[in-house]
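Colleague: Can you look at this prediction? I've put the sequence above it.
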Amino acid sequence: MLKQMEGSMAVAEAVALARPEVICAYPITPQTHIVEGLGEMVKSGQLENCEYINVESEFAALSVGIGSSAAGARTYTATASQGILFMAEAVYNASGMGLPIVMTVGNRAIGAPINIWNDQTDSMSMRDAGWIQLFCETNQEAVDVHIQAFKIAEKLSVPVMVCMDGFILTHAYERIDMPEQAQIDQFLPPFNPRQVLDPANPVSMGAMVGPEAFTEVRYLAHRRQMDALELIPQVAQEYAEIVGRDSGGLISTYKAEDAETLVISLGSVIGTIKDVIDQRREEGEKIGCVAIRSFRPFPIAEIRKACANAKRIVVLEKCFAVGMGGMVASNVRMALSTQPVPVYNVIAGLGGRPITQTSLHNLFNEAAADKLEGLHFLDLNQEVVERELERQRLDECSGSVAENILRDIGAVAASKV
C-alpha cells in the first residue's frame, strides 16, 4: 500500500508488521517518533499481544530487552547518539548472550561538543560489539530492512542493529510502499527462540566463562557473523519474492561495472552520490558507486568483486577514528589488500554538515586526477583550523576549542580575542 509518511512512522509500522511482543522505549532524538508511534499502536490496539515498557534510561531499555528476549519474546528497541553509549555494556551483553533483539539506531553525532545532527559515529562506536549492522539508503529500504532484520536475528540468534540517518531519513516525508500484514506473516514465522528461560527447565544464561573456554565462545560469535554473510542475501531474496522489491543484502552497486573511479559509502548520502555520478556519466566519465548495506559482517568478497576493475577507490564516510582516520576505509583497504588500487579516504558530513553536489564534483575531479591525499576532510575550513592552532601555540590558556571555533566563524558573539 502506497503512503506518504515520515520515515520514523514508516519504521514504526514496519516493526509492528513483524508482530513484536515486547517494545522497550526511551526517547532520544532523532529516534523518538519511532517508539512514540509504536506506543500509540499498542495503546489503540492496532498492535496486539505486545507489551510496551517505558523505562528510565537507554541502559534500562536494552537491559529490559535482554530479559524479554531471554524469556522468549520477540523484542525491539531504538536509540541514538549518547543513548547507545549509555547502553554500551548491555549492547555487548546482548550479543554475547546470543539474543536476537532488533534495534534501530537513528544515526546522530556524539558529543562533546553537543550536536544533535546526523553523522554515523554512534553506530560505528559499537561496530565491534558483535551485532549485525545494516545501513539504509532510503526510508523504503528502512521499512524493508527492519522486517528482514527480525528474520536474520532469529535464524542466527544474533542481535541486529538497523542504522538509518537521523533527520535526513527519520524526519523526512516520502512515498512508502508498505507491505501487507499477510505478506509479512508469510515471510516471518512466529519467534522460536534457540534459548529460553523456562521455570520448568531452569538454565543459566550469561554465566561466568574463564580462560579455558572464552576463546571458543568468542570464536563461535564470529562464526555466526560469517554465517550471516550467506544468510543476509538469502533473506533479502526471500523478501523480494514475497513483497516484490529488491532491498537489503550485503551491498548494492550503481554503474560500477566499467567504473574507473568507484565511490564507496553507506547511508542516505548514496542518493546524492548517484545524482553526481549521473551528471558525470553524461560527460563521459567512467564513475560508479558501491553502497555498503551490511557493515557487520563486512562483505569482503563482495567488495573485492565490485572493485576488481577500478583504477581508484574513494571511500566517503560520515565518521572517523580520531588519531587514525576512517573506519569504513580501513575495512575497505583490508578487503582490497591483494589488489594494487589506491584507496582515498574522505571524511564528510560530520555533525550534519551538508554534503553538496558541488563539493562532490570538486572531490571527484581531484580523485580522477589522483590528487587526493590518503585522508581528506571534505570542505574543511583550513583557515579556521590554522587560526586555532596558532592561538594554542601563543596562549597556554587558549580556552575551549569548540567555543573558539564558533567565535571565529561568527556563530556566537566574540568575547575573547
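Modeller: It's in. Numbers count the residues shown, from 1 in each chain.
Colleague: Going by C-alpha atoms from here, please, whenever you check contacts or count neighbours.
Modeller: OK.
Colleague: Who are the contact partners of L229?
Modeller: By CA atoms under 8 Å, 6 or more residues apart in numbering, the contact set of L229 is 250, 297, 299.
Colleague: what do you get for E373?
Modeller: E373 makes contacts with Y344, as judged by CA under 8 Å, 6+ apart.
Colleague: Where does it fall, secondary structure wise?
Modeller: E373 belongs to no helix or strand when assigned by DSSP states H and E.
Colleague: Over to V315?
Modeller: Secondary structure assigned from DSSP H and E places V315 in strand 312-317.
Colleague: Next one for the comparison:
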Amino acid sequence: MHNPEGGRPNGIRPAILQGLRHVRQGMPEGSDHHTKEGGEAVRSIKALTGNQAVAYGVKLCRVEVIPNYPITPQTIIIEQLADFINDGDLDADFIPADSEHSAMSIAIGASATGVRTFTATASHGLALMHEMLYVPPQVRLPIVLANVNRSLGAGSGIWVEYNDSMAERDSGWMQVYVEDNQEVLDMLLQCYRIAEDPRAVLPIMICLDGFILSHTVERVEIPGQEEVDNFLPKFKPLNFLDPKNPKSMNIAVSPAHSMEMRYQLDRLMENSRQVIKDVDKEFAKAFGRSYGGLIDTYRMKDAEIGLITIGTATSTGRVAVDELRAEGKKVGLIKLRFMRPFPHDELREATKGLKALGVFDRSISANRYGPVFTEVRNSLYGGGMPIIDHIAGIGGRDLTVAALREMFAVLEKRASGHKTKDCYWHGLRGQM
C-alpha cells in the first residue's frame, strides 16, 4: 500500500522476503534498469517469461496489495513481485497466506478498502479459492487474478489444461485467455482498466498457458511508466469500506432482494462487452497494439471453413492456416479471447457464410463435448452450419501444426457433404 509520508513502511516485508530466491530468468546480468517509482521511464525491450510478464504488468499498474500463496507453475510471478518490492521498484504490501482460500479472502478484504489488488494461482489453488471467488462479483470488487492454467484432479500433472478456469466460468468473473507473453503484459494493463470501469466494476481473471507461456522466454515490449499512468489513472473506487461512512458488505440477503442482485450482476457482465472493446481501442491508440476486443480473426474474409482457437493454440493455428491457404484452401481462424463475457454476437458475425466450423477445446466436461464447444454451439444455434468439436492438448500434450491440419481436414470433409462425427480427440496414444 502506498505510504503517504514517503519511504517504505515498516512491518511484514523484511520477514516475508527473507529466503525468497532472486529470479531474473531470461535477462542478462545488468539488463534490468528501473526507476525507483514504479518502473521504466521509457519503453524497453526485454526477454521475459510469461510469469515475469505478469509481474511487470502488475508493477506498471501500481498495485498496492498482493496476497499470495505459491503453486506451480505460478510461483515465479510472486517471486518476481517480491523482488520488485525488495528492490524498491514496487511500493506494495506483499501478504503471504496460509492457502489460496486465504489469499482470495485477503484480496477481498484489501479491495474492499479501496486499493488496487492482485493475486495469482493455478489449478488446485484456483479450486481451493472456489468458495471465495463468488464474493467479488457480487460486491463489485475489481480484483485482477492471474491463473496459470494447469490440469486438475487425480492423475493430473503440472502442465497446461483449461479445466481449472473453465470450472469457474459461472462465478461472475470476466475471463480472458492470452496467446503470447506480449499479450500477457498488455492485458494486465487492460484488465485493471476494464475491471475498474464504472460501467462494469467486476473482477477479471487473466489465463495463461502453464509452461508454454509461464516458463517460456519471449520478446516483450515494456511501456514506460508515464504512458501507463496516462492510460490507467489512479484507482478511484466506487464502493469501499470507509470508517467515516460505515456500511456493510457481503451480508446475508433475503429472497426479497437476492434475485435482483443476480440480475444486476448479469447486466454488469453485459455492460463489460462494450468496455472491453473501448479499452482495446484506447490501448491501441496509446501503445500501437490491438487485440480485437472479445475475439480476433485471421484470414476469415473469404473463408469457407473456420476454426475457433483459444490461448497459445492460436499461434499454431495461424501456421496451419497459412500452409492450407498456400495450397488453395479457403480456411480461416477465430481467436476466442474472452470466455466471460462470451462473444455471442461477434461469433455470429464472424462465422457468416461458413460451410463448416470447428472448435478447439483444451478441457473436457466429461459429457462428450468440451466447454468452449458447448458455448459456441449455444450461441450459433439455429444457424444450420455444422459445428465440430476438436479436443486436443489435454494434460499439456503437444499441439502440433499437423493436429491443426487434421482438424481442418475433418471440417473440409464435412463441408463437402460427407458424414463426420461431431467430436474428435486428436493426439491419443494407441487405438482408443
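Modeller: It's in. Just so we're clear, the structure is a prediction, and the values are computed from it rather than from any experiment.
Colleague: follow-up on the earlier one: state the next helix or strand along the chain beyond the strand holding V315 of structure 1.
Modeller: Towards the C-terminus, the helix or strand next in line after strand 312-317 of structure 1, according to DSSP H and E, is helix 327-335.
Colleague: Kindly calculate the angle that that next one makes with strand 312-317.
Modeller: 150 degrees (axes from the mean of the first three to the mean of the last three CA atoms, to 10 degrees).
Colleague: so where is the helix or strand that helix 327-335 of structure 1 is followed by in structure 2?
Modeller: Note on helix 327-335 of structure 1: by DSSP H and E, the next helix or strand toward the C-terminus is strand 343-347. Equivalent residues of strand 343-347 of structure 1 are located at 387-391 in structure 2, counting by TM-score structural alignment.
Colleague: From S102 of structure 2, how far off is L128 of structure 2?
Modeller: When distance is defined by CA to CA, to the nearest Å, L128 of structure 2 is 9 Å away from S102 of structure 2.
Colleague: and the strand holding V315 of structure 1, which stretch of structure 2?
Modeller: Counting by TM-score structural alignment, strand 312-317 of structure 1 sits on residues 356-361 of structure 2.
Colleague: That stretch vs structure 1, average offset?
Modeller: Taken over the aligned residues, the distance from stretch 356-361 of structure 2 to structure 1 averages 0.5 Å (mean CA distance after the TM-score superposition for structure 1).
Colleague: what does that stretch contact?
Modeller: Contact with stretch 356-361 of structure 2 is made by 304-310, 351, 370-373, 376, 385-392, 407-408, 411-412, 414-415, as judged by CA under 8 Å, 6+ apart.
Colleague: Three-state assignment for S252 of structure 1, please.
Modeller: Of the three states, S252 of structure 1 takes strand according to DSSP: H, G, I helix; E, B strand; the rest coil.
Colleague: What's the local residue count around the counterpart of it in structure 2?
Modeller: Here S252 of structure 1 is matched to D296 in structure 2, going by TM-score structural alignment. Applying other CA atoms under 10 Å, we find 18 other residues in the vicinity of D296 of structure 2.
Colleague: same question, K419 of structure 2
Modeller: As a burial measure, K419 of structure 2 scores 10 neighbours (other CA under 10 Å).
Colleague: gap between the nearest residue to it once chain neighbours are set aside and K355 of structure 2?
Modeller: In space, not counting the residues next to it along the chain, K419 of structure 2 is nearest to K413; the distance is 7.7 Å by CA to CA, 6 or more residues apart in numbering. The spacing between K413 of structure 2 and K355 of structure 2, counted by CA to CA, is 10 Å.
Colleague: So for the two, which sits in the more crowded spot?
Modeller: Between K413 of structure 2 and K355, counting by other CA under 10 Å, K355 is the more crowded of the two (20 against 13).
Colleague: Just the element for the spatially most central residue of structure 1, please.
Modeller: Nearest to the mean C-alpha position of structure 1, by CA atoms, centre = their mean, lies C163 at 3.0 Å. Following DSSP H and E, the helix or strand that holds C163 of structure 1 is strand 160-165.
Colleague: mean distance, the very next helix or strand once past that strand to its aligned residues in structure 2?
Modeller: For strand 160-165 of structure 1, the following helix or strand on the C-terminal side (DSSP H and E) is strand 173-177. After superposition onto structure 2, strand 173-177 of structure 1 sits on average 0.5 Å from its aligned residues (mean CA distance after the TM-score superposition for structure 1).
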